[in-house]
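> only geometry, no sequence info:
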């Protein structure tokens, strides 16, 4: 760096230095009117050199950064522009970046890094707890949008308990309505596999689910999370609702599997009333009779503990009696006849014999309350 000349007479043009020559009236004196013009324009900075430096620093497209640096040097020499240092730095950095990319490709580092990145993105998009875990929602509600949940012990108060997960196929986002329909079908069907003792489910518990959004789908989220939650938006749950092979003994499992098999068929009751579609109802009644026959044999052949032998034998007799009524319903010639045997066939369900059998097995003995037609004033509640 050169040093400005000392104060003195006006210096002739062409003096070399970092700063302009001082004015004869002092360094801060204004020029006489009309005697001072603008400084000669400074050469512009080469734009290609700037681009080369940016690419070199970011190590993004290193081959492009190297080419741009070389082009910038040629342009600077030809046009007299500034930016040689940036062009050189960009070329050097891009050369180093290019060498590193070649080395990483040969060792598989880039592939590993990309897979790790995608996996991290998928994990960040999937905030759902696992099956059997309980959690609190940040908002305290199981409705609306959420981006994270806090897993907490099931023994204490919590907002929800995960009872199943459903994996959706890949491809493009199928739409919110489609995913909701799948969640409705799958989650309600799977609740009995986790909470096999439906009598033990509190009346204020219902099924909720956490589904992928369009944004999380793009990050690899393909999972529907099925959840038990309180029907009161401000309510919570306490204790686990799990009742399956991890929490029940062999005798309890044997009974609940038979009961579940019967429930699955009963839940397939046609939406049309017998007077609207007698044929569909007769077919369904035949299916109920068949499942009662199979489960009657299963329960009758099981080696029950002494305390449960008599109660389970009485239950088998009741199932056989109910099976006869369902067989008559399946053969009914009109809706009125169907209803008579339908009512008789359903009499076994959740009756005193069932309560006694459940007590003997150490299961919940309080029949759940079922929703009934508000117009039916004689219905038990």
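In hand now; what should we look at? Only a predicted model underlies this, so the values are computations on that prediction, with no experimental measurement involved.
> from here on, contacts and neighbour counts on C-alpha atoms
Fine.
> Now do the strands in the stretch 151-300 of the chain.
157-158, 160-167, 205-210, 223-230, 237-238 (DSSP state E, counting those that start in this stretch).
> Report all helices and strands that the second one contacts.
Identification of packing neighbours for strand 160-167 by 3 or more Cα pairs under 8 Å, 6 or more residues apart in numbering; DSSP states H and E yields strand 134-136, helix 176-194, strand 223-230.
> Which of the ones you listed sits closest to residue 145?
helix 176-194 (12.7 Å; Cα to Cα).
> before we move on, the earlier item: how about the helices and strands packed on strand 160-167 in JSON lines, adding distance to residue 46?
Converted to JSON lines, the helices and strands packed on strand 160-167 look like this (distance: least, Cα to Cα, whole Å):
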{"stretch": "strand 134-136", "distance to residue 46": "58"}
{"stretch": "helix 176-194", "distance to residue 46": "51"}
{"stretch": "strand 223-230", "distance to residue 46": "52"}
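> who wins for proximity to residue 88 among those?
Of the helices and strands packed on strand 160-167, nearest to residue 88 by Cα to Cα is strand 223-230, at 50.9 Å.
> buried stuff in the closest one?
By 16 or more other Cα atoms under 10 Å, the buried positions in strand 223-230 come out as 223, 224, 225, 226, 227, 228, 229, 230.
> for those residues, which one is nearest residue 92?
Looking across the buried residues of strand 223-230 and measuring by Cα to Cα, the closest to residue 92 is residue 223, at 47.0 Å.
> What is the neighbour count of the residue nearest to residue 45 when sequence neighbours are not counted?
Leaving aside its sequence neighbours, residue 45 sits nearest to residue 82 (Cα to Cα, 6 or more residues apart in numbering; 4.5 Å). Residue 82 is flanked by 20 other residues according to other Cα atoms under 10 Å.
> put this beside the first:
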């Protein structure tokens, strides 16, 4: 039902308004019973023109319910149900979409069958869509059955997880260098740019390892694990610690909570500059891929002693004499092993003298450290400890290092640093 608009000024003067709730007697029951037209028959074709123009009903009977009433001009195009195309069935469209996507082939097949019944009953369009959706859904069901039956689904999901993990750590490998956004190696990052290590760069990868499976351990626990492990792994990449600049420290990349859910367990250990805004100016790698056999033999012997020295107790001697005596025993054993490694290698002619002299100093130091290990009181421990430590001063190794072509500038000694068995600390970046 439609409600026509009220009469407007466009209606001709004297013309009756549109049908509606008119007052009683507004129109005579028979407009031809009286009025401007004379009563009586008129000759064929001689009807006078009245106030009602010829319209679509001028030559036809009035519609039912309006017998005897004149037609009225319309207010515009009316509702015409004829000539419109039949609507397309919505389920047929849905069936085709699901069939193409292959995400829910079973649903697409069911919707296609229902759509065909509705189309036949309602006279709607979309038979081709429903049939196409059903066919594609059947193909999708077959493909899903093959995937599940052959285990390809598991392989696919494993590939997705590995891709997410590789993306999270940017596929960084040992020996590669990169720039970080803003040059910062702290906080979260999602965009690292690989660069040649020969050029200025923010960080250099020297090692990596995987954390154990399980729930996300939290940032604090992960930082503690990553820092300790990365500090222990730096010697295998930069075997000569003297060749590492003083303003370079250990950093690391750890998984974020999101990448952990994708099975990312990789921690990547880095060298980076401790001065904000400063970059590394060249590669820091000095291991078996860079050094010769004599340099490697010397550095491996030196690492034996360094590892023992790094196990110094956290408490002072006065507070933990038994712990320091045990430490002195470890250093004594390391000195014996180091001296034996140096004496057992066949050194080049120009390096034999300096290396032999160094081995003699190590033997003297071993005697003092052995006495410190057997000290019965704090004063006795300190007396032998100080003598033994002076025999291990870095300057005593410069001659041998120079003969072997190694770095000759000792790194600065930091009280409580990692070399003295203190907390290694470290700085991590989440990816």
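Here it is on my side, so go on. A quick note: this is a predicted structure, and the numbers were derived from the prediction, not measured.
> Quantitatively, what TM-score do the chains reach?
Here the TM-score for the pair of chains, by TM-score structural alignment, normalised by the length of structure 1, is 0.81; 348 aligned residues with a Cα RMSD of 3.1 Å.
> that older thread, how about the contacts made by the residue nearest to residue 45 of structure 1?
43, 44, 45, 46, 76 (Cα atoms under 8 Å, 6 or more residues apart in numbering).
> For ChimeraX, what selects the buried ones among those residues?
Written as a ChimeraX command, the selection of buried residues from the contacts of residue 82 of structure 1, which uses 16+ other Cα under 10 Å, is:
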select :46,76
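> Am I right that residue 360 of structure 2 falls within a helix?
Yes. Residue 360 of structure 2 forms part of a helix when assessed by DSSP: H, G, I helix; E, B strand; the rest coil.
> Residue 148 of structure 1 contacts residue 129, doesn't it?
No. Judged on Cα atoms under 8 Å, residue 148 of structure 1 makes no contact with residue 129 at a distance of 9.6 Å.
> And residue 319 of structure 1, how far from residue 206 of structure 1?
29 Å (Cα to Cα, to the nearest Å).
> Compare neighbour counts for those two and give me the winner.
Taking neighbours as other Cα under 10 Å, residue 319 of structure 1 and residue 206 compare with residue 319 leading, 23 against 15.
> Going by the alignment, the more buried one corresponds to which residue in structure 2?
Superposed on structure 2 with TM-score structural alignment, residue 319 of structure 1 falls opposite residue 362.
> Please apply the same query to residue 157 of structure 1.
So, by TM-score structural alignment, residue 157 of structure 1 is matched to residue 200.
> burial count for that match?
17.
> Tell me how far it lies from residue 154 of structure 2.
Residue 200 of structure 2 is 43 Å from residue 154 of structure 2, by Cα to Cα.
> same deal with residue 393 of structure 2?
59 Å.
> Just tell me the aligned range of stretch 313-330 of structure 2 in structure 1.
Taking TM-score structural alignment, stretch 313-330 of structure 2 hits residues 270-287 over in structure 1.
> buried sites along that stretch?
Result for stretch 270-287 of structure 1 [16+ other Cα under 10 Å]: buried residues 274, 278, 279, 280, 281, 282, 284, 285, 286, 287.
> Please apply the same query to stretch 387-401 of structure 2.
Buried residues in stretch 387-401 of structure 2 (16+ other Cα under 10 Å): 387, 388, 391, 392, 397, 398, 399, 400, 401.
> Just the closest of these to residue 128 of structure 2, please.
Distances from residue 128 of structure 2 to the buried residues of stretch 387-401 of structure 2, taken by Cα to Cα, are shortest for residue 401, at 84.5 Å.
> residues contacting the closest one?
Counted by Cα under 8 Å, 6+ apart, residue 401 of structure 2 has contacts 407, 408.
> so what corresponds to it in structure 1?
By TM-score structural alignment, residue 401 of structure 2 lines up with residue 358.
> Need the three-state assignment for that match.
Assignment for residue 358 of structure 1 (three-state DSSP): helix.
> now the helices: where do they sit in structure 2?
Assigned by DSSP state H, the helices in structure 2 fall at 90-101, 105-122, 127-150, 152-168, 219-237, 257-261, 293-309, 321-344, 349-373, 378-390, 398-404.
> out of those, nearest to residue 285 of structure 2?
Closest among these, using Cα to Cα: helix 219-237, at 5.8 Å.
> The residue positioned nearest the centre of structure 2 and residue 265 of structure 2: what is the separation?
The residue lying closest to the centre of structure 2 (Cα atoms, centre = their mean) is residue 168, at 5.2 Å. The gap separating residue 168 of structure 2 from residue 265 of structure 2 is 10 Å, by Cα to Cα.
> intersection of neighbour lists for those two?
What both residue 168 of structure 2 and residue 265 touch, as defined by Cα under 8 Å, 6+ apart, is the set residue 255.
> Now check structure 1 for the residue matching residue 353 of structure 2.
Under TM-score structural alignment, residue 353 of structure 2 pairs with residue 310 in structure 1.
> Tell me, how many residues neighbour its match?
Neighbours of residue 310 of structure 1 (other Cα under 10 Å): 15.
> show me the contacts for it.
Per Cα under 8 Å, 6+ apart, neighbours of residue 310 of structure 1: none.
> Residue 241 of structure 2 against residue 235, yeah?
Yes. Applying Cα under 8 Å as the test, residue 241 of structure 2 and residue 235 come out as touching, 7.2 Å apart.
> returning to that earlier point: is the match of residue 157 of structure 1 in contact with residue 278, as I believe?
No. In this structure residue 200 of structure 2 lies outside contact range of residue 278 using Cα under 8 Å: 9.2 Å.
> Counterpart of residue 215 of structure 1 over in structure 2?
Using TM-score structural alignment, residue 215 of structure 1 pairs with residue 258 in structure 2.
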